[in-house]
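> Build me a structure from this.
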Amino acid sequence: MSTATRSAPTTNRRRATDITLWTVQILLAAFLLFASAAPKFAGQRDAVETFTKIGWGQWFRYLTGTCEAAGAIGLLIPRLATPAAIGLVGVMIGAVLTQLLVLAPVWALMPAGFAVLFVIIARYRRPQATALLDRFGL
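Down below sits the predicted model:
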């Protein structure tokens, strides 16, 4: 068996993984932009009430929405996908803690699941982030 023949299944598997991961990234970005950040920016009643319950003020709603929107955009840019995913892990940790300690503990599973996906994205997209760091000499 030649080297080219042996590497074909690996190349196909990597390509399938890459396509799957881009699909997940696009879906997560759409969710973050349209279902999570947009209601925060628009002042949707549920979002306002939730952040009132949290008790940190409505400025925190805008900060959270901004972090989600920036992370969503970053997920769609290959070189920024890793840092965006890492930042979103932080946002999701905050969401898990908020759900457990202040809001409804059962809802902590959703941001926890998202955090796992963001860790996978950060790990898989790391080579592209390394290229970005190399460009800046870091």
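
> going forward, measure contacts and count neighbours with C-alpha atoms only.
Fine.

> How far does the helix or strand harbouring residue 133 sit from its chain's centre?
Secondary structure from DSSP states H and E places residue 133 in helix 126-135. Mean-position distance between helix 126-135 and its chain equals 18 Å (C-alpha atoms, centre = their mean, to the nearest Å).

> Following up with a second sequence; could you model it the same way so I can compare the two?
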Amino acid sequence: MSQTLVAPAAAPARARDITVPILTALLVVAFLETGGARRGGVPIMIQFFDQIGLGQWLRIVTGVIEVVGAATLLVPGYGFFGAVWLAANMTGAILAHLPVLPSSPAPAILLLVASLAVARLC
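You can find the predicted model right below:
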């Protein structure tokens, strides 16, 4: 009788060890950039929030949410919370895009999916 040794499944863990830092880095860059643009008053951001019609205070709050979420992704042990925080923010962005904004919600959807993936894999 022969015995067959089965190696442990190292591939999924290795894939996760590679995927999570890459996705996290991309999210940090994206949210620091957009959060900074919102807080900095870039003209296109002012125009978007004028179209939404809730005032410029929402632009500033959204910018703070994005910067805080990006920073939270970088704190060891808090990546899950940062990813969920940003996913909730992107859900709001998608809801604003669909009825009000003329631009495509595709970037917000992509960031939502990436945020949920990081939350799931953390």
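
> The helix holding residue 133 of the first structure - contacts with which helices or strands?
Using 3 or more C-alpha pairs under 8 Å, 6 or more residues apart in numbering; DSSP states H and E, the elements in contact with helix 126-135 of the first structure are helix 81-101.

> what do you get if the cut-off is 10 Å, keeping everything else the same?
For helix 126-135 of the first structure, the packing partners by 3 or more C-alpha pairs under 10 Å, 6 or more residues apart in numbering; DSSP states H and E come out as helix 81-101, helix 109-124.

> how about it: buried residues?
126, 128, 129 (16 or more other C-alpha atoms under 10 Å).

> and the last one, how far is that from residue 77 of the first structure?
In this case it means residue 129 of the first structure. 10 Å (C-alpha to C-alpha, to the nearest Å).

> The first one too?
Residue 126 of the first structure sits 13 Å away from residue 77 of the first structure when distances are taken as C-alpha to C-alpha.

> residues contacting the spatially closest residue to residue 86 of the first structure that is not a sequence neighbour?
Leaving aside its chain neighbours, residue 86 of the first structure sits nearest to residue 122 (6.2 Å; criterion: C-alpha to C-alpha, 6 or more residues apart in numbering). By C-alpha atoms under 10 Å, 6 or more residues apart in numbering, the contact set of residue 122 of the first structure is 75, 80-89, 116, 128-129.

> Which members of these are classed as buried?
75, 80-89, 128-129.

> of all those, which two lie farthest apart?
89 and 128 (18.2 Å; C-alpha to C-alpha).

> circling back: quick check: which of the helices and strands packed on helix 126-135 of the first structure is nearest to residue 33 of the first structure?
The nearest among those, by C-alpha to C-alpha, is helix 81-101 at 12.6 Å.
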